[in-house]
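Colleague: Generate coordinates for the sequence data below:
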Amino acid sequence: MSAPGSSPSPRPCWLLLRGLARECRHWGEVPARLAARLDAEVRCLDLPGNGRYHRQQSAVSVSCMLEQIRQRARPHPRVHLLGLSMGGMIAAQWAMRYPREVAGLVLINSSSALSPPWQRLRPTALPALLRALLLPPAQREALVYRLTCARREERHATLQDWTRYAGDCPVWRSNLLRQLAAAARYRLPAGALPVAPLILCSRHDRLVDYRCSLALARHWHTRAHVHYWAGHDLPHDDPDWLLSELADYVNKQEKSAFRR
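Modeller: Got it, this is the predicted structure:
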């Protein structure tokens, strides 16, 4: 509660970033539930080439993607960043390049050049992704689902939604290749993070080896929190676990700030 006569504290703002050829709607129920759980403003940002910006050309570097995204988010200072896969690379780049703008950092199933290429993209995944470029939307999304999701209970309904998204906002093949190139070339900037990160990963990720997240955690002297049955799309597979981890992270941040 604010002191008498003082202005109420602003609600925390979370910015959510997805990965390759995915858009805001692929977060599913997570944004609304996160906003309610943490009493926060939650905004999802589409990359150029994806979602509402699918007619724009994707950048070929994570640094350029960051600058494009940051321009849209500029009005709100001190944000919490939540990035999945390539979205995590953009979030990490943001925190290290503009440390005063970032109050929290959460990476899910992300990677960097700390890990070898065959872990950053599993050898069995690349042919599947390239094959997906040639498939019609319904078959392509079914392939992506098999590659990224472990939970099967709502597969039919989820694929109906994903196929609709692909029809509404089709990702150009050239943009998917540009995004793949940007992710493959990504290197962590030198320097320290401005905040303690939360590193989340899925033990049974069929797209990115979970050891990539372990490498990030070692690099930043923290530990990765491992989900033991989810796939690459952890927000889809177990949103309850994810939201619990995010709430714990915020609670620890608040306790640390109080002690200071």
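Colleague: okay, CA-based contacts and neighbour counts for the rest of this
Modeller: OK.
Colleague: Please, where are all the strands along the chain?
Modeller: 13-17, 41-45, 79-84, 102-108, 197-202, 224-227 (DSSP state E).
Colleague: One more sequence to fold, the one below, so I can look at both together:
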Amino acid sequence: MSTWILLRGLTREQAHWGFFPDLLRQALPPGTLMLTPDLPGNGTLWQSRSPSTVQGMVDHSRQALRDAGHLPPYHVLAMSLGAMVTVDWATRHPEELSVAILISTSLRPFSPFWQRLRPRQYGRILHLLSSHPTDLAWEQAIMAMTTCHPANPQANVAIWVAARRSHPVSVGNAWRQLMAAARYLAPAKPPAVPMLLLNGQGDQLVHPDCSQALAQAWQLPLITHPTAGHDLPLDAGPWVVSQVQAWLAQRPQ
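Modeller: Presented below is the predicted three-dimensional model:
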């Protein structure tokens, strides 16, 4: 039986996966264990202090999994900041990861800051931070920034709003997560873990070239959806599942 770990991004939590974990679980062998742990400061851990480094997030996640009785090796599928956590995990503890699927990620030193957060979003983000919008308006704005054609948008926004009200991320934790992501420096050479990159050509938050730069630097396979945005599992969940299935099928058993 394999254990899958799904990790979300900056200030996001397990609820933001929506219906994607069920889609993936149905496509994997019976008995697969799927876990969607939150990073400290988010979701069920919203009252915890977020580490100010990606390395600290890895250390917490590893210990929490072991404390819960979930031992490696793990299959990891991760987005954005979660993908950075996965890269550091694979770099320092490669024996603990069987495979890693990185979605919509960007890493120093392979991409400049204006590609890692696209300038077209600076004004929208500043407006959100300064205007104190309602929970609904906030989550609708996040969906507009991160998706192009989301599945079940009204249902997913409702889930996101409920998560925001139940597990509010503090300003301090959001800032620490942002700084951790901005400061993280990936190794020049790829970790010794098989990796697949997925992204969307329609990503309005992180330039698609960021995944391309990483693929070239580390000689990794990259598959790009022609129209999906940053939140690839929400825009194209079945497509993500099919790409993961195909990649796993061609790997030596």
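Colleague: And the TM-score between these chains?
Modeller: The TM-score (TM-score structural alignment, normalised by the length of the second structure) is 0.92; 245 aligned residues with a Cα RMSD of 1.4 Å.
Colleague: one step back: which among the strands of the first structure is found nearest to residue 170 of the first structure?
Modeller: Closest to residue 170 of the first structure of the strands of the first structure is strand 41-45 (Cα to Cα; 16.7 Å).
Colleague: got the angle for that closest one vs strand 13-17?
Modeller: Following axes from the mean of the first three to the mean of the last three Cα atoms, to 10 degrees, one obtains 20 degrees for the angle between strand 41-45 of the first structure and strand 13-17.
Colleague: counterpart of strand 41-45 of the first structure in the second structure, which residues?
Modeller: Counting by TM-score structural alignment, strand 41-45 of the first structure pairs with residues 33-37 of the second structure.
Colleague: List the contacts of stretch 53-62 of the first structure.
Modeller: The contact list for stretch 53-62 of the first structure, computed with Cα atoms under 8 Å, 6 or more residues apart in numbering, reads 46-49, 65, 89-90, 93, 169-172, 175-176, 178-179, 181-183, 185-186.
Colleague: Give the PyMOL command for selecting the buried subset of those.
Modeller: In PyMOL syntax, the buried subset of the contacts of stretch 53-62 of the first structure is picked out as below (16 or more other Cα atoms under 10 Å):
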select buried, resi 46+47+48+49+65+89+90+93+169+170+171+172+175+176+178+179+182+183+186
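Colleague: Relative to residue 159 of the first structure, which of the strands of the first structure is closest?
Modeller: strand 79-84 (19.5 Å).
Colleague: now the strands of the first structure as a markdown table including mean neighbour count and distance to residue 143 of the first structure?
Modeller: Shown next, in a markdown table, are these (neighbours: other Cα atoms under 10 Å; distance: least, Cα to Cα, whole Å):
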| stretch | mean neighbour count | distance to residue 143 of the first structure |
| --- | --- | --- |
| strand 13-17 | 23 | 22 |
| strand 41-45 | 18 | 25 |
| strand 79-84 | 23 | 19 |
| strand 102-108 | 24 | 21 |
| strand 197-202 | 24 | 19 |
| strand 224-227 | 18 | 22 |
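Colleague: of all those strands, which lies closest to residue 148 of the first structure?
Modeller: strand 197-202 (10.4 Å).
Colleague: counterpart of the closest one in the second structure, which residues?
Modeller: Residues 195-200 of the second structure are matched to strand 197-202 of the first structure when aligned by TM-score structural alignment.
Colleague: That stretch vs the first structure, average offset?
Modeller: Here the mean offset of stretch 195-200 of the second structure against the first structure after fitting is 0.5 Å, by mean Cα distance after the TM-score superposition for the first structure.
Colleague: outside of that stretch, which residues touch it?
Modeller: Contact with stretch 195-200 of the second structure is made by 99-105, 208, 211, 215, 220-230, 232, 240, 247, as judged by Cα under 8 Å, 6+ apart.
Colleague: and if you look at stretch 168-179 of the first structure?
Modeller: 20-21, 49-52, 54, 57-61, 133.
Colleague: hmm, 6 Å instead?
Modeller: For stretch 168-179 of the first structure, the surrounding residues in contact (Cα atoms under 6 Å, 6 or more residues apart in numbering) are 49, 50, 51, 54, 58, 60.
Colleague: Now which residue in the second structure aligns to residue 104 of the first structure?
Modeller: Match for residue 104 of the first structure (TM-score structural alignment): residue 99.
Colleague: isn't its match right up against residue 192?
Modeller: No. Using Cα atoms under 6 Å, residue 99 of the second structure and residue 192 do not qualify as a contacting pair, with a distance of 9.7 Å.
Colleague: Can you tell me which residue sits nearest the middle of the second structure?
Modeller: Nearest to the mean C-alpha position of the second structure, counting by Cα atoms, centre = their mean, stands residue 79 at 1.6 Å.
Colleague: any idea what that one aligns with in the first structure?
Modeller: Matched to the first structure by TM-score structural alignment, residue 79 of the second structure sits across from residue 84.
Colleague: was I right about residue 235 of the second structure contacting residue 153?
Modeller: No. Between residue 235 of the second structure and residue 153 there is no contact under Cα under 6 Å: 9.5 Å.
Colleague: picking up where we left off before, tell me which two of the contacts of stretch 168-179 of the first structure sit farthest apart.
Modeller: Going by Cα to Cα, the pair spanning those furthest: 51 and 60, at 17.4 Å.
Colleague: more crowded one of the two?
Modeller: More crowded of residue 51 of the first structure and residue 60, by other Cα atoms under 10 Å: residue 51, with 23 against 19.
Colleague: if I look at the more buried one, how far off is residue 169 of the first structure?
Modeller: Going from residue 51 of the first structure to residue 169 of the first structure by Cα to Cα, to the nearest Å gives 5 Å.
Colleague: and what of residue 62 of the first structure?
Modeller: Taken as Cα to Cα, the span from residue 62 of the first structure to residue 169 of the first structure is 22 Å.
Colleague: cool, and residue 147 of the first structure?
Modeller: Taking Cα to Cα, one finds residue 147 of the first structure at 21 Å from residue 169 of the first structure.
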